[in-house]
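**Student:** Structure here, sequence nowhere to be found:
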């Protein structure tokens, strides 16, 4: 069993997940990293983490598939024999569309990844950390979104609705798991400089929304990662059930 702290990050190939993984590696964690479709990006993230001194187990896993999630956690067990932190980052916006033009398939996929898949992964993590089940406690941070506050009309109502499940999940898990030595919190990013908008088919969205951000700029994945690592650190030892906005004031 490794003596270093072990963190599992879902959707760690790029964007916020990759930034969390790199920062965790720099700060002394070994890592289990899952990725969905972009092997090259995932391998690049893993190599950067190894260069920072981390041992890395890289696992392909569709975040909507509970069997794949179970296999990813099992791979971490076999490699490291422990789990100290879990970051539920994997998510999907689905394609941009008005509500009238959205499809049942889009709604189903978005909720399978962002809600059901997330719950499954949190359950796997909590079972390993829970003191009543032989764990030593730990921390969970979920990557939520500021989208529920706005509803994302004409573009991402399906995504905003799915991310609206994060806050009550965090509050419920925080209260249920605190006796197991597990703190549960969330980070709610605003407009962050990733490829998420372009991949959803609305690359112009950034230019349209940035002027509404009080700080008048995009955030960076690294700024979100700093919030995640802080919430998982001993510096945040009296914080559980919190949702921390990282949104430039928006």
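**Tutor:** Received, thanks. All values reported here derive from a predicted model rather than from experimental measurement.
**Student:** going forward, measure contacts between C-alpha atoms and count neighbours the same way
**Tutor:** Noted.
**Student:** Thought residue 159 was touching residue 97, still the case?
**Tutor:** No - here residue 97 does not reach residue 159: they are 10.7 Å apart, not a contact under C-alpha atoms under 8 Å.
**Student:** then this one, side by side with the first:
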């Protein structure tokens, strides 16, 4: 196969389409971007502030023969989300997959100590962002709008089931909203060629725990888990790629708990 143009896929002859992954500079998002590149997707690595981390992920995808670009955008802002998706249209082609991965938490706290400013930040990052991005994706992929269909995978959390008492009740509540959105949107667009599913990671070895003030949280809790270990970002990425792929063609409105039995 010729590799004379930027979008050549030397490692496979049937590119899987175009996937946009929000918050893909590190952790689960980065692992998903790398795996998507290996599976033949053209990948948009979205990031908000860490340009070097996003560039590193893009370089890794390209080093394995894949196609990727990094796009800075704050997915809590309507205008920036519109620009993000327009860039994907222009640079990579028609969107076929969206992974709503961007999100955040803050320092461990009891609910009684959570203030309005923190709530606004948590809601924006974990709820507003996925809603705005899903809206843009539906406008492009829905057969109702002339699209060819596609898949949306939301990255929720086991916290949505467990509540995260004494740590992140606000984050858990936000992820509960993501679960509700997943189910509602799945039903809304089921006959428009779009599948909408979610993964609910448990304790995964990523940098998000440092944001909560306990970088070693996974190791502390791991002995109490059924599998006696924390998970790796790559294990979550495998589930996400399954839900993006034709292998899950009759699956929508579903949740995969990637939590080691927790």
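**Tutor:** Yep, that arrived. Quick caveat, the model's predicted, so the values are computed rather than measured.
**Student:** circling back: for residue 97 and residue 159 of the first structure, indicate the residue with more neighbours.
**Tutor:** A direct count of neighbours by other C-alpha atoms under 10 Å for residue 97 of the first structure and residue 159 places residue 159 higher, at 25 against 19.
**Student:** Distance check, that one against residue 134 of the first structure.
**Tutor:** According to C-alpha to C-alpha, to the nearest Å, residue 159 of the first structure and residue 134 of the first structure sit 36 Å apart.
**Student:** Assign a three-state SS to the residue mapped onto residue 222 of the second structure from the first structure, would you?
**Tutor:** With TM-score structural alignment defining the correspondence, residue 222 of the second structure maps onto residue 210 in the first structure. With DSSP: H, G, I helix; E, B strand; the rest coil as the basis, residue 210 of the first structure sits in helix.
**Student:** do the one 5 residues further on as well
**Tutor:** Taken by three-state DSSP, the conformation at residue 215 of the first structure corresponds to coil.
**Student:** Which residues are in contact with it?
**Tutor:** Contacts for residue 215 of the first structure (C-alpha atoms under 8 Å, 6 or more residues apart in numbering) come out as 248, 249.
**Student:** How about the counterpart of residue 185 of the second structure in the first structure: what's its closest non-neighbour residue?
**Tutor:** Aligned by TM-score structural alignment, residue 185 of the second structure pairs with residue 173 of the first structure. Nearest residue to residue 173 of the first structure in three dimensions, chain neighbours excluded: residue 184, at 6.6 Å (C-alpha to C-alpha, 6 or more residues apart in numbering).
**Student:** Mind checking which residue lies nearest the centre of the first structure?
**Tutor:** Among the residues of the first structure, the one closest to the centroid is residue 89, at 1.4 Å (C-alpha atoms, centre = their mean).
**Student:** just checking, that one touches residue 13?
**Tutor:** No - assessed by C-alpha under 8 Å, residue 89 of the first structure is found out of contact with residue 13, at 10.5 Å.
**Student:** separation between the residue lying farthest from the centre of the first structure and residue 160 of the first structure?
**Tutor:** For the first structure, the C-alpha farthest from the mean C-alpha position belongs to residue 100; by C-alpha atoms, centre = their mean, that distance is 29.0 Å. Remark: distance between residue 100 of the first structure and residue 160 of the first structure (C-alpha to C-alpha) = 15 Å.
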